[in-house]
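*Asks:* Pasting a predicted model and its sequence here:
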Amino acid sequence: MSTNEPGTSGISLDDLPLRDELRGKSPYGAPQLDVAVRLNTNENPYPLPEALVDRITERVREAARGLNRYPDRDAVELRTQLAAYLTRTGGHPVRTEQVWAANGSNEVIQQLLQAFGGPGRRAIGFEPSYSMHGLIARGTGTEWISGPRREDFTIDVGAATRAMTARRPDVVFITSPNNPTGTAVDRDTVLALYEEAQSVKPTLVVVDEAYVEFSHRPSLLPLIEGRPNLVISRTMSKAFGAAGLRLGYLAADPAVVDAVQLVRLPYHLSAVTQATALAALEHTDTLLGYVEQLKAERDRLVTELRAAGCEVTDSDANFVQFGRFDGPGGAHAAWQRILDRGVLVRDNGVPEWLRVSAGTPAENDAFLDAVRALMKEQHA
């Protein structure tokens, strides 16, 4: 983690010739604390099944024999299997040439901004939302515009289109389900924003579907048909329970895939990463079974939190936003009181609200007990 304290050279971060737009910023990250229950980073709490671990070992062993050579630069086999997964689960046929993969969906976003953003260009997202969109925009020299949301955290199409008309972004981010609120964005809203974005100049619209497997709503993947500037971004970190793998991917018009290859680093996906991801895709049905368990636990959290007296935003993800904590210290004080009981949740900086990931039933019980105790204290 970076610091402004003087280092061995006697200078601090502020003394370096850092780009102006990075001064005063903090790196992305959540607290990594040694506590009994960690529900702060939207990880899948279930370890990979032993059969999959064995298959990963086999595939990595095969890949290891060729580590003296560079991996497949274009990851064709992996992209083919990702396209097959999307075709089977996304409600729309997808070809290999429409898919691109990278080291996590963050690298996918970075490559898109390198290709379609950059100095002199703008990107917009509707906040609160996934903060890495803005951080990666600044990291690529792209001006970031914070677009509006309603009080209930949904997107007001009228207000959003006015913001887009005023600033004319080159890239638009729509997160569905949204992080940290959990709310999904309906199809008509995405279509309206896409049409508005194209009304003056061609504009890339990125729908970040990192949590879509947990949603009650279908994927927006079919919308890419006939819309060359629409991109669907996905990840294997959540539904596949493979956060440590770092594998993200996109589906779009083949021309978009051609564009990101102009900026991707050579051989960016290691042979080990490709082998591990291919093994995981062989066990899709088992992994999606864990998703169904987490959806049930997510729904239980919503019900129990409301019964405890919390406000909760409707969630289509594997996490729940809950509040409101407007007493002394606000949300951060509530976060600390929950932590004092051995449960780590996320303080995203959204005033009066916290976020909790759906864990195992036992983890969720511990969390709910901590919240009930907190609410009892606050109303004593």
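*Replies:* Happy to help now that I have it. Residues are numbered from 1 along each chain as shown.
*Asks:* okay, CA-based contacts and neighbour counts for the rest of this
*Replies:* Noted.
*Asks:* Can you show me the strands along this structure?
*Replies:* Ranges of strands in the chain, per DSSP state E, are 37-38, 99-102, 122-126, 143-147, 171-175, 204-208, 230-235, 248-251, 311-312, 319-323, 343-344, 353-357.
*Asks:* now these in TSV, with distance to Gln378?
*Replies:* Shown next, in TSV, are those (distance: least, CA to CA, whole Å):
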stretch	distance to Gln378
strand 37-38	23
strand 99-102	46
strand 122-126	32
strand 143-147	34
strand 171-175	33
strand 204-208	37
strand 230-235	39
strand 248-251	42
strand 311-312	14
strand 319-323	12
strand 343-344	18
strand 353-357	15
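*Asks:* correct me, but Gln101 touches Ala251?
*Replies:* You called it Gln, but residue 101 is Ala. No: look at Ala101 against Ala251 with CA atoms under 8 Å: they stay out of range, at 9.2 Å.
*Asks:* For the closest residue to Gly117 other than its chain neighbours, list the residues it contacts.
*Replies:* Nearest residue to Gly117, sequence neighbours excluded (CA to CA, 6 or more residues apart in numbering): Thr142, at 5.5 Å. Contacts for Thr142 were tallied using CA atoms under 8 Å, 6 or more residues apart in numbering; they are Leu113, Gly117, Gly118, Pro119, Gly120, Arg121, Arg122, Ala123.
*Asks:* Most neighbours among the residues you listed, please name it.
*Replies:* Ala123 (29 neighbours; other CA atoms under 10 Å).
*Asks:* Below is structure B, check it against A:
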Amino acid sequence: MSDVLERLSKLPLRENLRGLQPYGAPQLDVPIQLNVNENTHPLPAEVSRAIADEVFAAAQLLNRYPDREFVELRTRLAEYLGHGVNPGQVWAANGSNEVLQQILQAFGGPGRSLLSFPPTYSMYPLLASGTDTTYIAGERGAGFELTPESAAAQVREHRPNIVFLCSPNNPTGTALGQDVVTAVYEAGEDAQTVVVVDEAYSEFRHAGTPSALELLPGRSRLIVSRTMSKAFSLAGARLGYLAAAEEVTAALRLVRLPYHLSAVTQATANAALKHVGALLANVEDIKVQRDRIVDELTRMGLEPAASDSNFVFFGGLRTPSKVWSRLVEKGILVRDVGISGHLRVTAGTEAETSAFLEALEDLLVEDRAQR
């Protein structure tokens, strides 16, 4: 690999890409994988069969290009989102990462900037680099909170072209209040800042936690992005989408590749959207396991953050890298996000969650006995 990197350094690569590492979590062959916030519940059999039928039907026409405007899919997504969203306000691409990339292609680029607030989704600076957009790392307060006043002040200071707000935030799991979103939007009025609320984990929010979809009317620079990877158990299908003013989706048509959503992808997503009830039943089970993790980690003397997502970010560890390695030895993979004293774990099935909690408690007991 070092030889490849040496040869890479001799290529005429763009300067802002030199020295970067590609995004990717460790992919280890262990029995329990709770590191990348996948929905670990398999698709219900009825949904798998429906997808197979839809894909089989689509396969009969694979010699033709797919529907470039993916009208059926946009119609079904708009119906799912509600909040008065119409199909013209919906856009989709191959995963929410491509959705965000297209936003940067349309509104970012050389001489333009993206502001976000670490710790947050680690793809944001990589997407910025890939589109030659200047990345500005904002600041959060103690406990990783982001207040309306602080966020708005940073927008006024930096005058970014785009702001990414992750809610619920990854890796902390906490949802932003509507006051943060509105404060950022208003602070960006003078610079005409495009505000993107990344709601990849929205379906896992606690009851009563609002969505930024409620704020769309009258805000032409506001975008709410979602994904079917998490709640819909379709990480392997790669389908992300957004809702925004129709002029935003018109802008994205200028940068999308022709026929960017395959007929197979469209068929898969359409089939899943016909079985929303069966898929979201798993979401409720995941939320139960997430809350269980928070309660149990608190009992163990650790410091889990309040979570509106399908994962839990927790602190109070003296040597998180050692705990991570010991868990791997026990066949359990969680995520070391590189934040001192912290790890992140996905809420899995009841059995997976139990195995994680039991293994972690055993390690903590051993660690305390050795002090």
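*Replies:* That came in fine, so what should we check first? This one's a predicted model, so the numbers in the text were calculated from it and none came from an experiment.
*Asks:* how about the residue nearest to Gly117 of structure 1, what's its partner in structure 2?
*Replies:* When structure 2 is aligned by TM-score structural alignment, the residue opposite Thr142 of structure 1 is Thr133.
*Asks:* Onto which residues of structure 2 does stretch 305-317 of structure 1 map?
*Replies:* The aligned range for stretch 305-317 of structure 1 is 297-309, by TM-score structural alignment.
*Asks:* any idea how far Gly19 of structure 2 is from the alignment partner in structure 2 of Leu250 of structure 1?
*Replies:* The alignment partner of Leu250 of structure 1 in structure 2, by TM-score structural alignment, is Leu242. To Gly19 of structure 2, Leu242 of structure 2 is 32 Å away according to CA to CA, to the nearest Å.
*Asks:* Give me the more crowded residue out of the two.
*Replies:* Leu242 (28 against 10).
*Asks:* which residues touch the nearest residue to that one once chain neighbours are set aside?
*Replies:* Sequence neighbours aside, Ser225 is the residue nearest to Leu242 of structure 2 in space, at 4.1 Å (criterion: CA to CA, 6+ apart). Going by CA under 8 Å, 6+ apart, Ser225 of structure 2 touches Ser96, Val99, Leu100, Val196, Val197, Asp198, Glu199, Ala200, Gly240, Tyr241, Leu242, Ala243.
*Asks:* if we take those, which one ends up nearest to Arg326 of structure 2?
*Replies:* Ala200 (29.9 Å; CA to CA).
*Asks:* Which residue in structure 1 aligns with the closest one?
*Replies:* Correspondence of Ala200 of structure 2 to structure 1, assessed by TM-score structural alignment: Ala210.
*Asks:* can you check Ala142 of structure 2 too?
*Replies:* Aligning on TM-score structural alignment places Ala142 of structure 2 opposite Glu151 in structure 1.
*Asks:* how much space is there between its match and Ala333 of structure 1?
*Replies:* 22 Å.
*Asks:* So if I had to pick from these two, which one is more boxed in?
*Replies:* Counted by other CA under 10 Å, Glu151 of structure 1 and Ala333 do not tie: Ala333 has more neighbours, with 15 against 8.
*Asks:* Tell me how far the equivalent of that one over in structure 2 lies from Glu352 of structure 2.
*Replies:* Aligning on TM-score structural alignment places Ala333 of structure 1 opposite Lys322 in structure 2. When distance is defined by CA to CA, Lys322 of structure 2 is 21 Å away from Glu352 of structure 2.
*Asks:* can you check His206 of structure 2 too?
*Replies:* From His206 of structure 2 to Glu352 of structure 2 the distance is 22 Å (CA to CA).
*Asks:* okay, those two: which has more neighbours?
*Replies:* The residue with more neighbours, out of His206 of structure 2 and Glu352, is Glu352; 18 against 14, by other CA under 10 Å.
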